[in-house]
Structures are given as C-alpha cells and as structure tokens.
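Participant: Predicted model, plus sequence, below.
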Amino acid sequence: MGVKIKQENKTIIALGIETSCDETSVALINSNKEVLAHRVASQIKDHEIYGGVVPEIAARAHLSLLPGLLDQVFRDASLQPHDVDVIAATTGPGLIGGVVVGTMAAKAMAAALGKPFVAVNHLEGHALTARLTETIEFPFVLLLVSGGHCQTMLVENVGAYKVLGATLDDAVGECFDKVAKMLGLPYPGGPQIEKLAATGNPKAFVLPRPMIGQKHLNFSFSGLKTAVRQTIQKLQAEHGDTLPESIVADVCASFQQTVARVLYDRIKQAFLYTAEHHPNYKQFVVAGGVAANQHIRGALQTVCSEFGFAFFAPPLSLCTDNGAMIAWAGLERFQQGLTDSLDIKPRPRWPMDQIRGISS
C-alpha cells in the first residue's frame, strides 16, 4: 500500500524520460509545477520514408539520443543529477525496444544516485498532464485519444482509473495516419489532415458515423476508415491517382468533421452515464496526441458546455508524447508513496485499470 510522503514544504524535483514510440524526450519539473527543462528529439525524419514508425529504428534512435538529451536538460536547468529527488520513466505500454531503453537508463541513474524510481504508465502520463498546467482536482472524466489508444474513463485519483469505453478496433490517431497515407500526405498524418481540412468543405462527402446514438460507451473507427478508402478510390478513378488539392482538402475536412461528431456523441453518452451513476463528476479532460486537433477540441468544448462540464486540455506542446508528462506523473506518484522496485520489467501492454494506486 502506498503511504503519502510528507515533504514538509520541500520542493521536489523529478526527472522524466519518455521513449515509448518515436519521440525521445527528457524533462525536469518540480512540485511547484515549474518545467525547469524540457527537451524533445523527434524521429519523424527517420520514419517518414516508411510512412510510419519502424520499431527497431526507433529503439536505436532512443539509444543514440538519450545521453545527449539528459546532459542538455541538466545544463538547461543549471542542476546536477544528484539534485533530483525522483527519477521516472515510461515503463509501458509502447514499442518494447524503446521502452526498454528509457526504463533501463532511468533505473541505472536511480541505482547510481540512490534515488527512488517510478515506473510510469505512458497513458497515466497523458491522463495527468493537464494537472501540471491547470488547477484540476480529482475526480474527472478523461478522453484519451492518441495514435494507439482511444478510451473514456473515470479518473478518481492517481492510479485509480475506471475504463468506461474503448475502441473496438482502430484508435483515432491511427485512423488519421492511415487516411493521410491513403491521400499521399506526409507522416505524421494528423497535423497534415487538420491543415488541409481548414480549406476544405466538411460537407463534401457523407461518411458513416460509427455508433452514433448508441448508449454503450465504446468506439469504432475501422468502418469509417474503410469508407474513406472507398471514397478515395472512386475519386482516383475519376481524377487519376494524384487528386487535386481541393478534393484532398474536402476529403480531409469531411473525415475530420465525422471524427469530431463521433467523439462528441461518445462523450455525450459518457456524460449521460455519469449523470446517472457518478453525479459528482463535473470536470472533463481530453489528452493524447489527437487532443491537439483544434476542430476536435471545439466539438468537445461544445458537449461540455451543453452538459455543464468544465473543459480542460493540455497545451498543444504537451499533447503529443513528451518527458514533462512522465516527470509530472512520476512526481504525483512519488508524493503518494508509489515508488517502484528496480526489478520491475518494461511491458508492451499495460491497461490503465491495472495500474497500482494508493489503495492497491
């Protein structure tokens, strides 16, 4: 059982390491919610020729980049490694090669410096990010939307999560990337679709809206992805393989609008559920890479306004994978006494409802 640590007003400094996918990132933050230093090294150039992340290339890049990033953040913050109070790293879920690199580096530092180690669930990092930049008390409803995940949950406390619904097939971010690839857009696809959608007609193409109006709280995006593929194939048969930019923009706008409408409906159903079963939940947080999409944020802000929920989202720079969210989650867990043995193993899968909390 975790025992909350009394710090007697001492400012705690946490080091966070994130290596779960294609960003190598390191951050130093403190318990006053100050980001002392934060570095992110993107691997987009390494993976864009393949149209997606290649796990072995990602792991090798993490191994190459991490030592330099660690040196940089300590220089940026004018701190030494021994000044850190707790060391945290993403220990799952994620591409296991990268997760191993970050976890082993953090463990080695913790052992050498005699500092506590916190194994952070990558999804919990996203879930708690908004608490770093906003004043949000527990509990709250969370929508986690990223390249690998799409789920709605109740967040009761650090380490206390109840999943209400999840995707039955593709994640939202994955769907964005695959549609972008169909259209010949560069990787990563999400920002490219959002940019082009701004000039397109969201009513140009009628696309299916999976599970709209259904009272369960799950998601599905594979049917939408298939419908977009069929639409693109019909357009290519008419216009040739390289579609005019105006048509590409219309496809992007129609797809983005459909996703936003689906997410609006799914959160509407979640709010109806919480009103009946958990009426004390009146805050909503959206997190993950897809939370950076302004059109989707707008749809979620609308449903929050309609149901009387306060809306929160991390700043755009902290929506995608980053070390600051891992440092913050590590600090939050450390303050609750939730540190980990150096024997803990990295894991490619780690459901949020299996995270150890203060009552575990």
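Facilitator: Noted; the coordinates are in hand.
Participant: From here on, just use CA atoms for contacts and neighbour counts.
Facilitator: OK.
Participant: what helix or strand is residue 29 on?
Facilitator: Applying DSSP states H and E as the criterion places residue 29 in strand 23-30.
Participant: Show the subsequent helix or strand relative to that strand.
Facilitator: Per DSSP H and E, the first helix or strand lying C-terminal to strand 23-30 is strand 35-42.
Participant: Check which residues of the longest helix belonging to the chain are buried.
Facilitator: Ranked by residue count under DSSP state H, the longest helix found in the chain is helix 245-277. Under the neighbour-count criterion of 16 or more other CA atoms under 10 Å, helix 245-277 has 247-271, 273-274 buried.
Participant: Would you mind pulling up the elements that that helix packs against?
Facilitator: Packing partners of helix 245-277 (3 or more CA pairs under 8 Å, 6 or more residues apart in numbering; DSSP states H and E): helix 189-197, helix 222-239, helix 294-307.
Participant: 10 Å instead, please
Facilitator: Secondary-structure packing of helix 245-277 (3 or more CA pairs under 10 Å, 6 or more residues apart in numbering; DSSP states H and E): strand 140-145, strand 150-157, strand 160-166, helix 172-182, helix 189-197, helix 222-239, helix 294-307.
Participant: Comparison target, given below:
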Amino acid sequence: MSDPFLLSRILLKFDRDADDDLIGELSAVAKTPDGSLWLGSDELTSIERLSPLEPGVYGAHQLFRIQEFVELIDDSEIDIEGMDYADGYLWIVGSHSFKRKKPKGTKTEKDLERLSEIKRDANRNLLVRIPVLNGQPVQSCATSDDAGDRRFAAALTRTEASNLLLDALKKDDHLGPFVEMQLPSKDNGLDIEGLAVRGDRIFLGLRGPVLRGWSIVIEIQVEASETGQLTLKKLDDGRRYRKHFVDINGLGIRELCFHGDDLIVLGGPTMALEGTMQVFRLKDVLERDRDTLWDEESGVLKLLFNLPFTIGADHAEGLTLFPCFEEDGLMVVYDSPHPERRPSDRSIFADVFRLPK
C-alpha cells in the first residue's frame, strides 16, 4: 500500500439556488467524455451538471430533474448513491434501503417511539439510465452509428412490493433475510452505494449488509423495452445476478468505478459508524462468470491507499476517473464536508488522488 498522493483539488461552483442539501450532501459523481461533471445528492431528486470553466474550476451549473425522464412514485428523495457513464448513458442508482427514524433528543418517550418506526421512501428503489446527447440529458436520441437504433431513458421495472432486483434478492441465501426483515441501512441492512457499468454488465456495491467482515458486489445485466422499462436479463448460468464477496477489512462499499478492466472499490464504515476509508483494486472483474470470494491474499484484491480521515467530516462518497498532470487520477467528492473545503456558500473543493497502476 502506498500513501495517498493528492494530485490536485478541483473547485466546484454551483449557482445561487444550491443549498446544503446539495453541496453538503454530495454522494455521487461521474465524468463524461465532453469533460462535464455530473453530481448527485442523497437528499434530492435531481442531477447536476458542471462544465469546465478554467483549469481546476468547474461551474455553469445546470439542474435536471429525474422525473423529466422517468416516472417517479412521489416527491420523496431518491437517496442517490451511485452514478456512472457508459455507452452514451448516464446511470443512477438509489440506495434501495429502509430507514429508521432518528431520536430528536427532546422527550424520551417520543424518541423511543421514533426509534421503532421504519419506512422506505418509494423512490429509493431506482436504477435508471438516461441518454446524454451533446452534454444534455434527453428522453431519447438516435445513436451515431446507426440511425435506426435509438437510446432512450428507462428504469428498472417496479413490482407490487418494490422492484425486480429486490424481489429476486428476497430468495437469496445471504441477502434474503435482510430484504425480508426490512432491516434499515443504518442497522446493517441492505444499502446500495456503489455503481459501475461496463457494456451490459452493471455492478452494485453494498454498504450493507457486511457479513462476517465480507462486503458484497452484486452483478446484473438488464434489457430494455421502448416503454422505458428495464428487466433483469438471465446470465449465462440462468440466474438473474451474481455476487462477488470482498474482504476489505470489514468495511462496506461506498462507491465503485472502472479503471481499465479492474474495479476500483471505495470502502468505508457501514451503518452510521465513523472510521478510515480505503481505496482498493479488484483485478480483472470482467473475467469472472460466477459467484466469487476474494481477500488480499488472493492477489486479486489489493489495497491502494487510505484516504485522509477527519472525524465527523469529509465522508468520501463519489468516485470518478479524472486524469490529471498526465497521471491516472481518481476524483473524490464528499458528504458532510469540512468547513475548510467550502470557500463559499456555493462552492466546494473535490480531491484528485493519483491512482496507482
């Protein structure tokens, strides 16, 4: 393991309508080939686009509401936790998690009652892709290579209880009990926080549950209908998903992104704990065609570096590749940013670290 090497800090400038629900709660980031940065907050139902203004500075903030492209159930938060760009689509995933109400610290009896209340915001069960054309999200567009082929926005099909993925996981030996119990994310329940897409393969990293110190990446493939619905495609073995177990020192997965054919894994404390966050490389993940289990002794999983740690602030949440000074760089954006990271009410610094080969 090498120490983290900070290549640069990038200033992200938002417009006058941005508030702490955005700048103080950044949870996902993706960089598209035109140089734009796309960001999401776990408190909102929109995505944000920033454009390069000058070296090290992004701005010209644009906001796009996800309901303009796919139907949402209500006005509750999506809890956006992962974002990626692949083959002309921006992909977004919600946490798919339940939540338990927080005590307010006023009346003991009322606080105990709040701790017994569990709910899920319906929009959290979202996996969506949105075409991007000339730097703008669109409902549909023709592909550049075939005028008869079109890209169109679509979301994973809802079911009576939730969606196709959660329905499939209810029968899983490892994850089924957590889904059936409706265990909240902050109680080590199901909590999707990572998303990485390559071709038709989608990798979802779980912050929880962590099972005996092992965290889980779910791999799925989807197929779409022009009605805007995504369904789970059968894999080569006839199943609807694969599971990749990784021992990342007992941490949950906070984000994923591809670097070549390797998966970069951001590990952080599960539930509501504070602690060190670490960056790992899972090698040649696209070569795996069955359930897998990897630790560092395997040579397939490698710890790259620890992120700087501040108790109560700078919780790393989003990753995207960001070449910098002719080096492979990894951009990190933060939830609960330290005040020194915010030079103004409408701006914040993201970090770019050297990504070891």
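Facilitator: Received the coordinates, thanks. Just so it is clear, the structure is predicted and the values come from calculations on it, not from any experiment.
Participant: What TM-score do the two superposed chains give?
Facilitator: With the length set by TM-score structural alignment, normalised by the length of structure 2, the two chains reach a TM-score of 0.25; 148 aligned residues with a CA RMSD of 6.8 Å.
Participant: Am I right that residue 267 of structure 2 is in contact with residue 208?
Facilitator: No. Contact criterion CA atoms under 10 Å: residue 267 of structure 2 and residue 208 do not qualify, at 11.2 Å.
Participant: and for those two, which residues touch both?
Facilitator: 215, 251-254 (CA atoms under 10 Å, 6 or more residues apart in numbering).
Participant: ok, so of those, who is nearest residue 27 of structure 2?
Facilitator: Nearest to residue 27 of structure 2 among those, counting by CA to CA, is residue 254 at 9.2 Å.
Participant: That closest one: helix or strand, and which one exactly?
Facilitator: Per DSSP H and E: residue 254 of structure 2 is located in strand 252-259.
Participant: got it, and residue 180 of structure 2?
Facilitator: Using DSSP H and E, residue 180 of structure 2 falls in helix 176-181.
Participant: Report all helices and strands that the next helix or strand after that helix contacts.
Facilitator: Counting by DSSP H and E, the next helix or strand C-terminal to helix 176-181 of structure 2 is strand 191-198. In terms of contacts (3+ CA pairs under 10 Å, 6+ apart), strand 191-198 of structure 2 is packed against strand 26-31, strand 80-86, strand 89-94, strand 201-208, strand 215-225, strand 252-259, strand 262-268, strand 315-321.
Participant: what's the next secondary structure element after the third one?
Facilitator: Looking back up the chat, that one is strand 89-94 of structure 2. Next element after strand 89-94 of structure 2 (DSSP H and E): strand 99-100.
Participant: burial of residue 306 of structure 1, as a residue count?
Facilitator: Neighbours of residue 306 of structure 1 under the rule other CA atoms under 10 Å: 10.
Participant: Contacts only, for it.
Facilitator: Taking CA under 10 Å, 6+ apart, we find residue 306 of structure 1 in contact with 268, 300.
Participant: Run the angle between the strand holding residue 29 of structure 1 and strand 35-42 for me.
Facilitator: Strand 23-30 of structure 1 runs at 180 degrees relative to strand 35-42, counting by axes from the mean of the first three to the mean of the last three CA atoms, to 10 degrees.
Participant: helices or strands up against strand 23-30 of structure 1?
Facilitator: Using 3+ CA pairs under 10 Å, 6+ apart, strand 23-30 of structure 1 sits against strand 13-18, strand 35-42, helix 55-77, strand 86-92, helix 96-113, helix 323-335.
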